[in-house]
Structures are given as C-alpha cells and as structure tokens.
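**Q** structure, please.
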Amino acid sequence: MKELIPFIMIGGLVLVYVLSYALNKRTPVPEECLDDIDTAACTSCNNFACGHHGGE
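**A** Predicted structure coming up:
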C-alpha cells in the first residue's frame, strides 16, 4: 500500500490541475473587463500576430 501513495498523490495533483484548467476556461469574462479591452490593448511589443496588439 505504501508504494501506491506517491502515484495517488501525483494523480490527485494532475486531476486538480485538469479540473481547475477546465473550470477556468468555462468562466466568462466579467462585464466591466470587456469595456477596458480596447483601452488596455498592448502597443509596446512588436508581436503583430497577437490578438491584443493595438495597432493603428
């Protein structure tokens, strides 16, 4: 039984990670944050493939 404890612990940590990732993806963005997206668009980096790049 002592040999299974590390596998149970690692399995539990993986399960917590997967569940928290899935729940985070399902959580909607708060309404007050949607208004600030355009004003907070990043203009300091040169990554033009970024969805938040606030070009002209």
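**Q** hey, let's count contacts and neighbours off CA atoms from now on
**A** Fine.
**Q** any idea which element residue 11 lies in?
**A** Here residue 11 sits within helix 5-26, counting by DSSP states H and E.
**Q** and the following helix or strand past that helix, what does it pack onto?
**A** Downstream of helix 5-26, the first helix or strand assigned by DSSP H and E is helix 31-34. On a contact count with 3 or more CA pairs under 8 Å, 6 or more residues apart in numbering; DSSP states H and E, helix 31-34 meets no helix or strand.
**Q** and for comparison, fold this next one:
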Amino acid sequence: MKINFHKQHAIDFVLRLTLTIIIISPVIYFSWDAVKATSGSDYVESVVFIVAVGFSGS
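**A** Purely as a prediction, here's the structure:
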C-alpha cells in the first residue's frame, strides 16, 4: 500500500527520499565503522567458520 504524503508527485518523492536517507544513514555509518575495524585474521576466521558450519550441516 502506497501512502501519498502530498498531492504533487515531486514533493512526495522528495519527502520519501528524505525519510529513506534519515532511516538508512545510521545503518550505513555503523556498518562501515565495523568494516574498517576488521583485520585480515578476522576474514580468515570467518571463512573457516562458514566452511565448518557448511560442512557440519550436510
């Protein structure tokens, strides 16, 4: 169901875009912060974990 915030389509689009940016910006910020803090050994550990869980499930 689509809710119309305003009768003019351009204003409705800008309002939807603004709300989307406000809602998504903290998610992107904290996700990027986590990516920057990840080291090479973390990647190796996660690959080993994914492979081990994948093989144990089959």
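**Q** TM-score for the pair, please.
**A** The TM-score (TM-score structural alignment, normalised by the length of structure 1) is 0.39; 29 aligned residues with a CA RMSD of 2.0 Å.
**Q** structure 2: strands as residue ranges?
**A** For structure 2, applying DSSP state E gives no strands.
**Q** count residues in the vicinity of residue 34 of structure 1, would you?
**A** Residue 34 of structure 1 has 9 neighbours, counted by other CA atoms under 10 Å.
**Q** so what's it up against?
**A** Going by CA atoms under 8 Å, 6 or more residues apart in numbering, residue 34 of structure 1 touches no other residue.
**Q** hey, which helix is longest across structure 2?
**A** The residue-count maximum for a helix in structure 2 (DSSP state H) belongs to helix 9-36.
**Q** from the chain's centroid, how far away is that one?
**A** How far helix 9-36 of structure 2 lies from its chain's middle: 10 Å, per CA atoms, centre = their mean, to the nearest Å.
**Q** about what we covered before: list the helices and strands the helix holding residue 11 of structure 1 packs on?
**A** Counting by 3+ CA pairs under 8 Å, 6+ apart, helix 5-26 of structure 1 packs on no helix or strand.
**Q** re earlier: give me the helices and strands touching the longest helix of structure 2, please.
**A** So helix 9-36 of structure 2, by 3+ CA pairs under 8 Å, 6+ apart, packs with no helix or strand.
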